[in-house]
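quick one: sequence plus predicted model below, questions after.
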Amino acid sequence: RSETVKEKPSFKSAYASRRCIIPVDGFYEWRAIDGQRSKQPVFIHANTGQPIAVAGIWESWRDPTDNSEASAPLRTCAILTTEANSTIEPIHNRMPVILDEEVWDAWLDASTAMDQLDALLAPAPDDVVAWHEVSTAVNNTRNNDSSLMLPLEASEKSSETLF
């Protein structure tokens, strides 16, 4: 959560000096359907069709229980989220922080002032992202290919909601 990243002990040091940009084609959320227990997966992507630059922080640490010289550092990252814009809000109340290209240098520069960074954590403008329903095949972790991002065809919509 971008609102608390400066306060949480596990994140504040990374926010101050170890920021990164995570490029993504988009991300999935599951939209509630009136009168149904199941949710419909949707793929959220940039209106331009280009990858999205998501704000992240990173950390490098060693397992404190492994004192061997050969222990390799573990590198981890986290995506910062913010309140949803009005495009995403009907689906979910949060969304990743999306960075416009003109602020990438400031985001990555460890000397950027905190108040300038904080201003970058706002929800993306409503017209930056779009979404479409996708197949429930995305729910199975064995499925992992780009077809999962394709829009659900009208004929598929009716057959997926029959049962």
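Great, that's in hand.

alpha carbons only for contacts and neighbour counts from here, please
Fine.

need the contact list for residue 124.
Counting by CA atoms under 8 Å, 6 or more residues apart in numbering, residue 124 touches 85, 97-99.

another one to put next to it:
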Amino acid sequence: MNSSSRAMPISCCSALSDPKLQADRRRNMINVRSERILEDKKSYWYRLRKQRCLIPVSGTFEHRAVKGWKKKVPYFTGEAGRELFYLPGLYQWHETVDEDGVVERVGSFGMLTRAANEVMANIHNDGPNKHRMPLFLPEDLERQWIEDINEEDMPPIFRFEMPNEKLKHYPVYTLRGYPNRPDGKHRYEQFDWERLPPLGSDTAQTSLF
């Protein structure tokens, strides 16, 4: 998860004329650190605090680093007992211009994240944003997120930590490209990596890659 703690506002004219600024603006909306939304009342995220949305997902993916392996192992994570659930987010509208000079109104949104629980800390264990996880919520807090709530109602939502046992998680074969799996199953089904150490033990004796 390439989380961004703060995105700086840019002028409409600059955003319209510079594709790089447009791309940077969209990239900054990918993930939102929930604990910082109310932290700085001059921040970009604070200004978006009332533009709340829910993102429907069947699960999320993250890579786990294993010492001694050249490549990271991809994992699927979802909510136990829920085939479809919703992640809280913030959205915005902005204008872009294509190569023909046509101005379009485009929407973007960011997924809220928080500090990882034990399971996710062991999966998302590497990289500049390690030990982060999506802000998984139970159904009642999902509904509350898009209701007309006040600022004082938000911190309990931000602090909610999904219990380990409420998450389903397993390694998959790959998230990149469409190679044929050795077992012939769908790419996102569970894959049993040979000699993969259990979560919390990230040292392997032999490289498989």
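Nice, I can see it. This is a predicted model, so every value here is computed, not measured.

re the thing from before, which one of the contacts of residue 124 of structure 1 has the most neighbours?
The residue in these with the most neighbours, by other CA atoms under 10 Å, is residue 98 (26 neighbours).

now check structure 2 for the residue matching it.
With TM-score structural alignment as the criterion, residue 98 of structure 1 lines up with residue 136 in structure 2.

does its match belong to a helix, a strand or coil?
Using DSSP: H, G, I helix; E, B strand; the rest coil, the structure places residue 136 of structure 2 in coil.

next, the contact list for it, please.
Listed by CA under 8 Å, 6+ apart, the contact set of residue 136 of structure 2 reads 79, 86-88, 161-162.

cool, and residue 75 of structure 1?
58-61.

map it onto structure 2.
In structure 2, residue 75 of structure 1 lands on residue 107 (TM-score structural alignment).

which parts of the helix or strand containing that match are buried?
Assigned by DSSP states H and E, residue 107 of structure 2 belongs to strand 103-115. Buried residues in strand 103-115 of structure 2, counting neighbours by 16 or more other CA atoms under 10 Å, are found at 109-115.

pull the number of nearby residues for residue 22 of structure 2.
Neighbours of residue 22 of structure 2 using other CA under 10 Å come to 18.

distance of it relative to residue 14 of structure 2?
In this view, residue 22 of structure 2 and residue 14 of structure 2 are 9 Å apart by CA to CA, to the nearest Å.

ok, now residue 57 of structure 2?
33 Å.

any idea what residue 163 of structure 2 aligns with in structure 1?
Match for residue 163 of structure 2 (TM-score structural alignment): residue 125.

identify the residue spatially nearest to that match, adjacent ones excluded.
residue 85 (6.8 Å; CA to CA, 6 or more residues apart in numbering).

OK, contacts around the aligned partner of residue 88 of structure 1 in structure 2?
Residue pairing (TM-score structural alignment): residue 88 of structure 1 is matched to residue 120 of structure 2. By CA under 8 Å, 6+ apart, the contact list for residue 120 of structure 2 reads 131-133.

wasn't residue 120 of structure 2 part of a helix?
Yes: membership of residue 120 of structure 2 in a helix is supported by three-state DSSP.

what's the closest of the contacts of residue 75 of structure 1 to residue 92 of structure 1?
Among the contacts of residue 75 of structure 1, residue 58 lies closest to residue 92 of structure 1 (CA to CA), at 25.0 Å.

tally of neighbours for the closest one?
18.

what kind of secondary structure is it in?
Residue 58 of structure 1 ends up strand, using three-state DSSP.

tell me the spacing between it and residue 17 of structure 1.
With CA to CA as the criterion, residue 58 of structure 1 and residue 17 of structure 1 are 9 Å apart.

can you pull out the helices in structure 2?
Counting by DSSP state H, one finds helices in structure 2 at the ranges 12-17, 19-28, 44-47, 118-123, 139-145, 154-159.

closest to residue 71 of structure 2 out of those helices?
helix 118-123 (13.7 Å).
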